[in-house]
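A.B. asks: only geometry, no sequence info:
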């Protein structure tokens, strides 16, 4: 029979063996899974962009530029060719999924925003919450290199 305390104690003992006792006791690591959520590595830096809008001559609001906003660590996964084929995608464009940790600020991101990753801007096509406020999965396709 496993009690809650035993499970935590086992994880701490495993961290001592894997990382070394000094790091765990110093509080640098609480477990060997630190830095991972849902089995993903958040090892890519992304920047969310917000549009700067102005009124056009026709009287419509129009995006004239993109301003850098919130930055976050993300997990990056390109969409596979098989998945694109099953979705009957015809256009040749780079598609990917980004997963970021959930926060109040990032929960406000919508399809009106863009994402900058590795020097390219990405158009956000979908956002869904993963788990109960554990993360946000963002589907996007590459638009162009930033600044061009």
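C.D. replies: Received the coordinates, thanks. Keep in mind that this is a model prediction, so the values were computed, not measured.
A.B. asks: alpha carbons only for contacts and neighbour counts from here, please
C.D. replies: Fine.
A.B. asks: ranges for the helices of the protein?
C.D. replies: 4-19, 21-25, 81-86 (DSSP state H).
A.B. asks: Using JSON lines, lay out those together with distance to residue 137.
C.D. replies: As requested, the helices of the chain are arranged in JSON lines below (distance: least, C-alpha to C-alpha, whole Å):
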{"stretch": "helix 4-19", "distance to residue 137": "28"}
{"stretch": "helix 21-25", "distance to residue 137": "31"}
{"stretch": "helix 81-86", "distance to residue 137": "16"}
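A.B. asks: could I get those helices as CSV with distance to residue 136 and mean neighbour count?
C.D. replies: Below are those laid out as CSV (distance: least, C-alpha to C-alpha, whole Å; neighbours: other C-alpha atoms under 10 Å):
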stretch, distance to residue 136, mean neighbour count
helix 4-19, 27, 13
helix 21-25, 29, 14
helix 81-86, 20, 10
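A.B. asks: Residue 50 versus residue 62, what's the distance?
C.D. replies: Residue 62 sits 13 Å away from residue 50, going by C-alpha to C-alpha, to the nearest Å.
A.B. asks: Neighbour count: the two, which is higher?
C.D. replies: Neighbours were counted for residue 62 and for residue 50 using other C-alpha atoms under 10 Å; residue 50 has more, 19 against 14.
A.B. asks: take the one below as the second:
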């Protein structure tokens, strides 16, 4: 009897994971419309604002804490429809290193191309991933805890 219960739990967990994975995979943007707008990433050491304009230009503003030092950068962006990625040509400010520490010389924008996925989760658009920087689109929140939930799974 315990084996049957363990098998049922395993099956339910497996089915839930598959459904969640399919749901997340199906949330990648396939057209440019959701990408336009202003996005915010707010984490302990800094706040970032990334604005993607319809004319193909972007503005990124980084404010570090606790000193409120602000750096602004501008560049051009495009949308790769097959992958659902935003591509930022040179000018992106990479604030943190791979370990999540403030990168020395972060004030100097990168000269290479940066690409990040555009994803919808629970009715809200995001750029990036929770592994590095996750920008949430500034728009009315449709579900109160969507940003917290989506930030953990993206």
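C.D. replies: Received it, and whenever you're ready, just let me know what you need. Since the structure is predicted, the reported quantities are computational estimates derived from the model, not experimental observations.
A.B. asks: Once they're superposed, what TM-score comes out?
C.D. replies: Superposed pair, TM-score by TM-score structural alignment, normalised by the length of the first structure: 0.27. Supporting alignment: 59 aligned residues with a C-alpha RMSD of 4.2 Å.
A.B. asks: so which of the helices of the first structure gets nearest residue 46 of the first structure?
C.D. replies: helix 81-86 (23.5 Å; C-alpha to C-alpha).
A.B. asks: just checking, what packs against that closest one?
C.D. replies: With contacts taken as 3 or more C-alpha pairs under 8 Å, 6 or more residues apart in numbering; DSSP states H and E, helix 81-86 of the first structure sits against no other helix or strand.
A.B. asks: if I read this right, residue 128 of the first structure contacts residue 101, doesn't it?
C.D. replies: No - with contact defined as C-alpha atoms under 8 Å, residue 128 of the first structure does not reach residue 101; the gap is 11.9 Å.
A.B. asks: residues shared between the contacts of these two?
C.D. replies: Both residue 128 of the first structure and residue 101 are contacted by residue 136, under the criterion C-alpha atoms under 8 Å, 6 or more residues apart in numbering.
A.B. asks: Neighbour count: those two, which is higher?
C.D. replies: The neighbour count for residue 128 of the first structure versus residue 101, taken as other C-alpha under 10 Å, is higher for residue 101 (20 against 12).
A.B. asks: Can you report how many residues lie near the closest residue to the more buried one other than its chain neighbours?
C.D. replies: When the adjacent residues along the chain are set aside, residue 101 of the first structure lies closest to residue 135, with 4.2 Å between them (C-alpha to C-alpha, 6 or more residues apart in numbering). By other C-alpha under 10 Å, 20 other residues sit near residue 135 of the first structure.
A.B. asks: my read is residue 151 of the second structure is in a helix, agree?
C.D. replies: Yes - assigned with DSSP: H, G, I helix; E, B strand; the rest coil, residue 151 of the second structure falls within a helix.
A.B. asks: Looks like it contacts residue 134 (just checking).
C.D. replies: Yes - counting by C-alpha under 8 Å, residue 151 of the second structure does reach residue 134; the two are 7.1 Å apart.
A.B. asks: Who has more neighbours out of these two?
C.D. replies: Between residue 151 of the second structure and residue 134, counted using other C-alpha under 10 Å, the more crowded position is residue 134 (22 against 17).
A.B. asks: which residues touch the nearest residue to that one once chain neighbours are set aside?
C.D. replies: Counting by C-alpha to C-alpha, 6+ apart, residue 134 of the second structure lies nearest to residue 128, which is 4.8 Å off, once chain neighbours are set aside. Contact analysis of residue 128 of the second structure by C-alpha under 8 Å, 6+ apart lists 116, 117, 118, 134, 135.
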